[in-house]
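J.: Here is my input, please return the structure:
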Amino acid sequence: MTAPLVAVAHGSRDPRSAATIHALLDVVRSMRPDLDVRVAFLDLSAPRVGDVLSAVHGDGHSAAVVVPLLLGRAFHARVDVPAAVAEAERRYPRFRVHVADVLGPDPRLDEAAWRRLAEAGVSPEDRRLGVVLAGAGSSHAPANRLVAAVAERWQGKTSWTGAVAAFAAAAEPAVPAAIEALRARGARRFAVASWFLAPGLLPDRISAQARQHAGGPLIATPMADDAGVAELVLRRYADALAAATSPLRLPTAL
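T.: Below is the predicted model:
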């Protein structure tokens, strides 16, 4: 019996967020109709991780693979996911939960965010354009550096005035400061790319700040149900399952 894939997202009070995560997993199911794919959330949305893992166990499975729908190895990946997995394995001693790597970094995320930006009407040849790649922000500096690295790669392959990372919380620069830095470089038009999987409070905050400071910027939608993201979810699942069945099995926690 193949281990079910349990995709674990952060969760949000905004119902658009959970709906978008479900849409992403619908794409995953369309790519692997043979696979049992379930959705769980760490907080603020239902069902919660523990409840889903209990249901998987109750359905007679001896193992599951948790794929964190997280873009970097910040607090949720390093603390919340392992804690939920440890609790499930404590409750069900013969039940094994294998944890896949987080989604980022990976070129498929870069490409998904790039496609959303192109859909918003952005051209890589626009020399007067400044692009802000906006993410949630984290107290874990390496997670923020991943976003900045994507912006740097975009800058290197376009004619834009500049491309910089900005964050909604917990890290600098904020979107207004990023826009002003691009304006100082000579940008006269602005676009905001999304380093988010789903809509919610933080993406809305970023959009509002951009409109206030940039005057009609092009704003990309979150990566959401992009086919490349769905492929990445399945790749993380396959890698975790392969590691779990290897003679040199890796630890189940991140």
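
J.: CA only for contacts and neighbour counts going forward, please
T.: Fine.

J.: SS state for the residue nearest to residue 128 when sequence neighbours are not counted?
T.: In space, and not counting its chain neighbours, residue 128 is closest to residue 187: 4.9 Å by CA to CA, 6 or more residues apart in numbering. Look at residue 187: counting by DSSP: H, G, I helix; E, B strand; the rest coil, its state is coil.

J.: To compare against the first, here's the next sequence to fold:
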Amino acid sequence: MAAPPLIALARAGHDARTKQTVADLVEEVHHSRSDLRIERAFLEGSRPSFATAVDKLVRAHHEEIVVVPLHLTDSEPLQAQVGAAVAEAEAKHEHLRIRVSRPLGLEPCFLEVLDVRLRSALREARVRELDALVLAAEGSTDPLANQAVARLARVWGTHHRLPVTAAFSSAAPPATGEAVRAFRAEGRRHIAVASLFLAPGPMADRAAELALEAGAITVAEPLGAHAEVARAVLARYAVGAVELVPV
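T.: Reported below is the predicted structural model:
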């Protein structure tokens, strides 16, 4: 029996860089699973929409689909948004079964990707000394989602033996600029910022802008279509595909 197709579902794709990153990530996933049918889709009115991706797979005679939300943080509003889209698709296609996996989440292996992006930024800025780090993320109205980012920041700081503060581009304090200024008030001058975003976009841009204005020496690029991110997508897919198998 053929493996169910995968829909990689991102929150929004209004920014061309976001769309390109998701397309590149899908291509990276396909390199590992060339047998797998993969479609990309976006929420919040971006194209291709989730409904369009589902319709395309139904026309190709697929009756089961695994959806992997490409969200780094989980929250009730996002869960509701994805759930509503899935319910609408299943109501439209009577015999279709859709399994939604856990979101991409904050995997420990993503710290390796952050290090890769940060080393690249430090080389470009010709920086050899660091005395503090800021981990910039989107931020959520769900405090548990923000706490997950803060926990990852602490793990990252322990690894590098540097003080690290989690900062958010929306919904929760501190903003990246505040985090950088707080470190500078302690006398720290070599502060770098890592971008815990999947792709470039307005929120990542704003986080970088505020950090640099406050005196950060460099801001790294988001995670992007790294092989570790692709492996995490496939891990989420594998669990969802197993759950579709009748017991």
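
J.: mind listing the helices for structure 2?
T.: 16-32, 50-59, 76-92, 110-125, 143-160, 176-185, 202-214, 227-244 (DSSP state H).

J.: what about the third one, how far off from structure 1?
T.: Average distance, helix 76-92 of structure 2 versus aligned residues of structure 1 after superposition (mean CA distance after the TM-score superposition for structure 1): 1.4 Å.

J.: how about that helix: buried residues?
T.: Across helix 76-92 of structure 2, burial judged by 16 or more other CA atoms under 10 Å covers 78, 82, 86, 89.

J.: thinking again about what came up before, would you quantify the distance from the residue nearest to residue 128 of structure 1 to residue 30 of structure 1?
T.: Applying CA to CA, to the nearest Å, the value for residue 187 of structure 1 to residue 30 of structure 1 is 42 Å.

J.: Those two - which one has more neighbours?
T.: Using other CA atoms under 10 Å as the criterion, residue 187 of structure 1 and residue 30 rank with residue 187 on top: 20 against 11.

J.: residues contacting the more buried one?
T.: Residue 187 of structure 1 makes contacts with 127, 128, 129, 130, 161, 162, as judged by CA atoms under 8 Å, 6 or more residues apart in numbering.

J.: do the same with residue 93 of structure 2
T.: Residue 93 of structure 2 neighbours (CA under 8 Å, 6+ apart): none.

J.: which one of the contacts of residue 187 of structure 1 is nearest residue 175 of structure 1?
T.: residue 130 (11.9 Å; CA to CA).

J.: Now for that closest one, how many residues are close by?
T.: 29.

J.: what about the residue mapped onto it from structure 2, distance to residue 26 of structure 2?
T.: Alignment note (TM-score structural alignment): residue 130 of structure 1 maps to residue 132 of structure 2. Per CA to CA, residue 132 of structure 2 is found 34 Å from residue 26 of structure 2.

J.: How about residue 166 of structure 2?
T.: Residue 166 of structure 2 sits 28 Å away from residue 26 of structure 2, going by CA to CA.

J.: okay, those two: which has more neighbours?
T.: Neighbour count, other CA under 10 Å: between residue 166 of structure 2 and residue 26, residue 166 has more, with 27 against 20.

J.: Would you confirm that the more buried one contacts residue 149?
T.: Yes: if you go by CA atoms under 8 Å, residue 166 of structure 2 and residue 149 touch, sitting 6.7 Å apart.

J.: hey, what's in contact with both of the two?
T.: residue 137.

J.: picking up where we left off before, so who does the match of residue 130 of structure 1 touch?
T.: Per CA under 8 Å, 6+ apart, neighbours of residue 132 of structure 2: 162, 163, 164, 183, 188, 190, 191, 192.

J.: re earlier: hmm, which two among the buried residues of helix 76-92 of structure 2 are most spread apart?
T.: Top of the distance list for the buried residues of helix 76-92 of structure 2 (CA to CA): 78 and 89, 16.8 Å.

J.: so which of the helices of structure 2 comes closest to residue 170 of structure 2?
T.: Closest of the helices of structure 2 to residue 170 of structure 2 is helix 202-214, at 7.8 Å (criterion: CA to CA).

J.: hang on, the earlier thing: columns distance to residue 20 of structure 2 on top of the buried residues of helix 76-92 of structure 2, output as TSV?
T.: Shown next, in TSV, are the buried residues of helix 76-92 of structure 2 (distance: CA to CA, whole Å):
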residue	distance to residue 20 of structure 2
78	22
82	21
86	24
89	25
